[in-house]
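Student: pasting the structure only:
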């Protein structure tokens, strides 16, 4: 992402793929480092809010390439360019680049829990307050599925630590509330019970 890797592209030419607020934000941020930032979008209109578009259009380091999509990336271990295809004419062109950032949306991958857990309007998993507890007792959530704003590895790791602590407290409370004491000796479980 731009926040993590932008510094490595000081005085380089880079592209941001996308047309929404995330793309405009990343492109604007990257102009602090890069000598040139191309915004490549497959349509002729951006989906970004007016204020985000205005900021990007006003930035001298940003150039827009609309009605275009990347069909190939050149380079081995490092990006050296991209092949673009115009979505209207079908014509292809080459663009020399040192890096590409993809910002085509950040839909949380919560499809597995639709109808099971409560979700927010953003599509992230609804939590109880500042905890990692979800709407189902014993189910905890962490990472990008709870974070519609930052979407950074460090914040995901932090929420993972919170979830681990919440799970520990939850399990301790279950043990405390258990009416049957735990056996002192290991329990022999028949192998057919594990099938």
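Tutor: Yep, it's here. Please read all numbers here as calculations on a predicted model, not as lab measurements.
Student: contacts, neighbours, all on C-alpha from now
Tutor: Noted.
Student: who touches the closest residue to residue 22 other than its chain neighbours in this structure?
Tutor: Nearest residue to residue 22, sequence neighbours excluded (Cα to Cα, 6 or more residues apart in numbering): residue 103, at 5.9 Å. Counting by Cα atoms under 8 Å, 6 or more residues apart in numbering, residue 103 touches 16-20, 22-23, 26.
Student: in strands, which of these appear?
Tutor: Those of the contacts of residue 103 mapping onto strands are 16-17, per DSSP state E.
Student: would you turn the contacts of residue 103 into a markdown table with neighbour count?
Tutor: As requested, the contacts of residue 103 are exported to a markdown table (neighbours: other Cα atoms under 10 Å):
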| residue | neighbour count |
| --- | --- |
| 16 | 27 |
| 17 | 24 |
| 18 | 26 |
| 19 | 25 |
| 20 | 19 |
| 22 | 19 |
| 23 | 29 |
| 26 | 23 |
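Student: do you know how far the residue nearest to residue 22 is from residue 20?
Tutor: Distance, residue 103 to residue 20, by Cα to Cα, to the nearest Å: 8 Å.
Student: residues in contact with residue 16?
Tutor: Contacts of residue 16 by Cα under 8 Å, 6+ apart are 23, 26-27, 37-40, 100-103.
Student: most surrounded residue in these?
Tutor: Counting neighbours by other Cα atoms under 10 Å, the top entry in those is residue 27, with 31 neighbours.
Student: regarding this structure, what is its longest helix?
Tutor: As assigned by DSSP state H, the longest helix anywhere in the chain is helix 153-177.
Student: what is it packed up against?
Tutor: Judged by 3 or more Cα pairs under 8 Å, 6 or more residues apart in numbering; DSSP states H and E, helix 153-177 has no packing partners among the helices and strands.
Student: for comparison:
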């Protein structure tokens, strides 16, 4: 059976940064890229808020650069998906692709989180061409344009108010006759002149074409009537799903399924297992914070192995 000092599950900014730091510490990390090599950033186009790229960078290129840097320092980066883990004792046992078994002295979990989408074919078609699940990441591209945000909770209201500071108009599409957000957040939304809340509306179709991307949305009200709105950006704010099914019952998770870590560290409820990136971060979910937590996980892991 193959043995590893450090096994990293998942790629993206967290996994690759952890691999960079672990490699430079001569820990010879093995990294399995997972179901979505490079993580969520590979589904976006240009990233403008990652430090070091003053002109912006394509999401896929950013991940390719991080991957190349990790490989340069000696990280063993492999294609494959962890399908089973046993964290009951050290060394931990991890099965990849249902057959390959590895024993790991330490484990860094960087499996990320997946944005929830409506499941519309048109939504999938225009993902990265006007459809986004991160206003903070992509809002800048829609300055002085009209956009829509789907959702009625705190995240949706927060994203709508953020976009309102950039965009000409923001439609907030809410399927219920009320907002689920906190009272303070609701007041902020209703006080923002360029936000129009569309209660009891669902999105029937995202409209657009291959050249321009998103150009509008067809909405259906609860009474069956339909209307179309002209927009350039369509933002989903209906939540994220942490990719932690593999660790249920083995690591302590919060009520939403995110891995709990000791405050100020990457340490999980199991000694020798560390978490980095969106898999343990329901709040920020940014590439730069994920990369920073990947650094923390590698440093925590190094100290753990030394002692």
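Tutor: Good, I have the coordinates. Nothing here was measured: the structure is a model prediction, and the numbers come from that model.
Student: map the residue nearest to residue 22 of structure 1 across to structure 2 for me.
Tutor: For residue 103 of structure 1, the aligned position in structure 2 is residue 237, judged by TM-score structural alignment.
Student: for structure 1, what spans make up the helices?
Tutor: 2-5, 21-30, 50-58, 153-177.
Student: out of those helices, which is the most enclosed?
Tutor: helix 21-30 (a mean of 24; mean count of other Cα atoms under 10 Å).
Student: and that one, what does it pack against?
Tutor: Under the contact definition 3+ Cα pairs under 8 Å, 6+ apart, helix 21-30 of structure 1 sits against helix 2-5, strand 13-17, strand 36-40, helix 50-58.
Student: so which of those is nearest residue 165 of structure 1?
Tutor: helix 2-5 (27.0 Å; Cα to Cα).
Student: where does that closest one end up in structure 2?
Tutor: Counting by TM-score structural alignment, helix 2-5 of structure 1 falls onto residues 135-138 of structure 2.
Student: what's the average distance of that stretch to structure 1?
Tutor: Following the fit onto structure 1, the mean deviation recorded for stretch 135-138 of structure 2 is 1.8 Å by mean Cα distance after the TM-score superposition for structure 1.
Student: roughly how far out does that stretch sit from the chain middle?
Tutor: 12 Å (Cα atoms, centre = their mean, to the nearest Å).
Student: same check, this time on stretch 202-220 of structure 2
Tutor: Distance, stretch centre to chain centre, for stretch 202-220 of structure 2: 24 Å (Cα atoms, centre = their mean).
Student: and it, which residues are buried?
Tutor: Within stretch 202-220 of structure 2, the residues that count as buried by 16 or more other Cα atoms under 10 Å are 202-208, 213-220.
Student: also stretch 16-32 of structure 2?
Tutor: Neighbour-count burial for stretch 16-32 of structure 2 [16+ other Cα under 10 Å]: 16-24, 27-32.
Student: quick one on the thing from earlier: tabulate the contacts of residue 16 of structure 1 (CSV), appending distance to residue 54 of structure 1.
Tutor: Written out in CSV, the entries for the contacts of residue 16 of structure 1 read as follows (distance: Cα to Cα, whole Å):
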residue, distance to residue 54 of structure 1
23, 13
26, 14
27, 12
37, 15
38, 15
39, 14
40, 16
100, 22
101, 20
102, 20
103, 18
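Student: map residue 62 of structure 1 across to structure 2 for me.
Tutor: Using TM-score structural alignment, residue 62 of structure 1 pairs with residue 195 in structure 2.
Student: quick one: residues contacting the closest residue to its match other than its chain neighbours.
Tutor: Distance criterion Cα to Cα, 6+ apart; nearest residue to residue 195 of structure 2, sequence neighbours excluded, is residue 170 at 4.7 Å. Residues near residue 170 of structure 2 by Cα under 8 Å, 6+ apart: 146-149, 160, 163-164, 194-196.
Student: ok, residue 19 of structure 1 to residue 75 of structure 1 distance?
Tutor: Counting by Cα to Cα, the gap from residue 19 of structure 1 to residue 75 of structure 1 is 25 Å.
Student: same question for residue 27 of structure 1.
Tutor: 22 Å.
Student: returning to that earlier point: so which of the contacts of residue 103 of structure 1 is the closest to residue 168 of structure 1?
Tutor: Nearest to residue 168 of structure 1 out of those is residue 22 (Cα to Cα; 35.6 Å).
Student: what's that closest one aligned with over in structure 2?
Tutor: Residue 22 of structure 1 maps onto residue 155 in structure 2, by TM-score structural alignment.
Student: run the chain-centre distance for stretch 169-180 of structure 2.
Tutor: 23 Å.
Student: what span of structure 1 is that stretch aligned with?
Tutor: Counting by TM-score structural alignment, stretch 169-180 of structure 2 corresponds to 36-47 in structure 1.
Student: what residues sit buried inside stretch 138-146 of structure 2?
Tutor: So for stretch 138-146 of structure 2, counting by 16+ other Cα under 10 Å, buried means 138-139, 141-142, 145-146.
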